[in-house]
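> sequence isn't available, so here's the structure alone:
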């Protein structure tokens, strides 16, 4: 009897100790929210909101409902949505915990050997190879080529016109620049065929990966295969020309990557890696730059004081250029206010809505557990439009960027951040500054449409492609 009583007291003591410990250390749990319908989850809701220009509000309402961390399901995978400065830091500075990861649709269209999918040593190797072509010291040699493409474009599509649609023309221009600098591909039937397949390819990048005939995703996959086939042929031609000594190894991106050799003369970058990363840079250079330039044109039409300041800066630079000469790297360095306008445009209308990572291990964040293998989803505008970070965030104010060092880290992320910052950042900057220089010094314009809204598909698209009335100077 005494033994039974002692045993009971011992068991009760253990029980109360366990209960007390649990109270002191709350049970870890996954974030609040719902995974929704299996596989589809909230994918359609997000895509519809993006196309209706309510995606930022949709994400903001979700944050108000669930807090800084919530679970959902996007594009076939369980996902945790996080936002804020700490969230951005986790996304861009936690390579040991999070891996590069895109949605299944992006991975299948762009390939699994592109920079968006690589991690560790493979990521460093490919990033280092791309940097040989995309770093400022290399890009300054291509300013003349960019100017040449812009001059041809303006003569063909702007001069003699009274009205133009800016977005489709800027997409045409940025693709021509890409073809010239990335591939060394001259104007003609092959370039025209490539742009057709490329446009079909990017349409289904943010979609539910159902490979069913006649769907967007199915058309994009087919177009991706055609683009890859064309690039494979182009690589073969350039490899032959390099072997014969007929091309410089830094003539364009493809020859640059082919020219990188190991200790024993072997190619360091595989053919698949060249194809997949060229496709990635095609997408980044085509969409992000064209969207940025388009929205700067809209800003300059809406804010006369901003237009006057940009024009004054560009006219001063133009005075110092001798007839028949190109802009120089030093000239671009003088375009400080113009780039502040570009940065403020990127803050208010970031081309990239958000992105994904994948957990390599179980992560504890904000008191919740993010299970291994789940997607982590971040949205650019959540910090860009946060009034605790940017005073009066809905007001267009380029002065915010007069001193970039004053901007806290991991809150302004149109090009990503940390080791994951976009390697094409400087390329986009050059492309944008040179284009705006020629537009403001050669044309005046006003908007044909007073509607300032836009939709995302998945990039921002202003109403009707931003039609403007233009007059030459």
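Structure's in. What do you need? None of the values given here were measured: they were computed from a predicted structure.
> all contacts plus neighbour counts: C-alpha atoms, from now on.
Will do.
> count of neighbours near the nearest residue to residue 107 once chain neighbours are set aside?
Distances taken as CA to CA, 6 or more residues apart in numbering place residue 117 nearest to residue 107, at 7.5 Å, with adjacent residues excluded. Residues contacting residue 117 under the criterion other CA atoms under 10 Å number 19.
> ok, structure two:
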């Protein structure tokens, strides 16, 4: 009997304490001019619900509080905006009090000098350096030949194999980027770099609590290892006084009329470029393979475009700039894959001063999550929005419509957009002209906070018969 009373009192005490903590945390953020919403637990807020439930959590909160509501996620008080017009205003008006507002975990792991975090003149200087590296002329003359050479080799021995296309596209995105950015090809450094980089990626979306066995601790430690490797590479290049024609060589070279970066800035830029390209390229490539398998008519049209291109070339002739620019349906497949899979759910901004939005006052230093996911499924913008229909993108107006946030918006639009599309296009070219494939296992796909197959996405590959290559 005494034990039962003790258990009852303990449970009652826990419930009472939980109620007090929740109420106390809500009271901390009570202001009549704040948007409605809920703040969850002290410190943790509603991070667990946000990461586990994702779109369902945001939809439920929006149904309760409207398209602009407050919450507390990833260690920060945050306003979530689901209104397309409001989202466009925020993204297009950085100079009016909005700066990047990425969570502390991402800032710690990508570095304080990364282009996504800096603003003002620092952002202008660094973005200028990145854009010079990713101009159409640079893609045509420097990057595309390297991408083509890499893809030929990477996809050369997949015949009659069962592969995890998720793992293969992850390796593809990272190794291809390492070759372009720092001239690093397969070898001991790649083997050492890859597992550390994968841990770094996991740590970027986590609570910034530095405890053993947490993704955050793993990400911070992985960053330290990667910084050490990149610093050693920079020192080796300086010692041999060799100037290589890659992104690292460009950053290290001294030219007039160009912003000169410190080693710390160079390292943070390389990590950020690797991170940004890796997520987008690997996931879009994997999901394109998935959607093409599930939609034979789309695959037939895509293969037709690429086989026609190969007819005008010798077996060993590489893809050139004119070939890439002619891949209209391929580009449509990539855009539709990005939209339907929602590779990017939204972007974070932070207020630099107290601001008014839709009649509410947002305090200085609060994050604003510009949540663009639901825009991708707006039937007014995309008829039959849940169908995979690349043909919708062949209307050029679609690519320029003002609510397209697949690649960000405003002065923060992804500078590597064209390079990323070129890389995925080249991958698809060699994949669909060499192989056909079948899914095995029927693995589950998760689409939040990242698009991934937790157990992998396994496919059985066979060579495309000769008669189908004509």
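Nice, I can see it. Quick caveat, the model's predicted, so the values are computed rather than measured.
> which residue ranges of structure 1 form strands?
For structure 1, strands defined by DSSP state E occupy the ranges 69-74, 77-82, 98-100, 163-165, 354-359, 363-365, 368-370, 375-379, 443-447, 454-456, 460-462, 467-472.
> need the contact list for residue 203 of structure 2.
Applying CA atoms under 8 Å, 6 or more residues apart in numbering, we find residue 203 of structure 2 in contact with 105, 106, 109, 215, 216, 217, 218, 219, 220.
> need these in JSON lines with neighbour count, can you?
Converted to JSON lines, the contacts of residue 203 of structure 2 look like this (neighbours: other CA atoms under 10 Å):
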{"residue": "105", "neighbour count": "24"}
{"residue": "106", "neighbour count": "24"}
{"residue": "109", "neighbour count": "26"}
{"residue": "215", "neighbour count": "23"}
{"residue": "216", "neighbour count": "27"}
{"residue": "217", "neighbour count": "22"}
{"residue": "218", "neighbour count": "22"}
{"residue": "219", "neighbour count": "28"}
{"residue": "220", "neighbour count": "22"}
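> wait, residue 369 of structure 2 sits on residue 80?
Yes. Residue 369 of structure 2 is within contact range of residue 80, at 4.7 Å (criterion: CA atoms under 8 Å).
> identify the residue nearest residue 222 of structure 2 in space, chain neighbours excluded?
residue 196 (4.9 Å).
> for residue 227 of structure 2, give me its contacts.
residue 267.
> gap between residue 134 of structure 1 and residue 281 of structure 1?
Using CA to CA, to the nearest Å, residue 134 of structure 1 is found at 10 Å from residue 281 of structure 1.
> sorry, back to before: is it possible to get a markdown table of the strands of structure 1 that adds distance to residue 314 of structure 1?
Below are the strands of structure 1 laid out as a markdown table (distance: least, CA to CA, whole Å):
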| stretch | distance to residue 314 of structure 1 |
| --- | --- |
| strand 69-74 | 44 |
| strand 77-82 | 41 |
| strand 98-100 | 39 |
| strand 163-165 | 22 |
| strand 354-359 | 33 |
| strand 363-365 | 47 |
| strand 368-370 | 50 |
| strand 375-379 | 34 |
| strand 443-447 | 13 |
| strand 454-456 | 28 |
| strand 460-462 | 26 |
| strand 467-472 | 16 |
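> between those, which one is closest to residue 19 of structure 1.
strand 368-370 (20.5 Å; CA to CA).
> please give me every residue in contact with the residue nearest to residue 107 of structure 1.
Applying CA under 8 Å, 6+ apart, we find residue 117 of structure 1 in contact with 99, 100, 101, 102, 107.
> okay, the residue most central in space within structure 1 and residue 55 of structure 1: tell me how far apart.
By CA atoms, centre = their mean, structure 1 has its centre lying nearest to residue 352, at 4.5 Å. Distance, residue 352 of structure 1 to residue 55 of structure 1, using CA to CA: 12 Å.
> what touches both of residue 134 and residue 281 of structure 1?
Common neighbours of residue 134 of structure 1 and residue 281 (CA under 8 Å, 6+ apart) are residue 424.
> burial check on the nearest residue to residue 57 of structure 2 once chain neighbours are set aside, number of neighbours?
Of all residues not flanking residue 57 of structure 2 in the chain, residue 50 sits nearest, at 6.0 Å (CA to CA, 6+ apart). For residue 50 of structure 2, the count of nearby residues is 19 (other CA under 10 Å).
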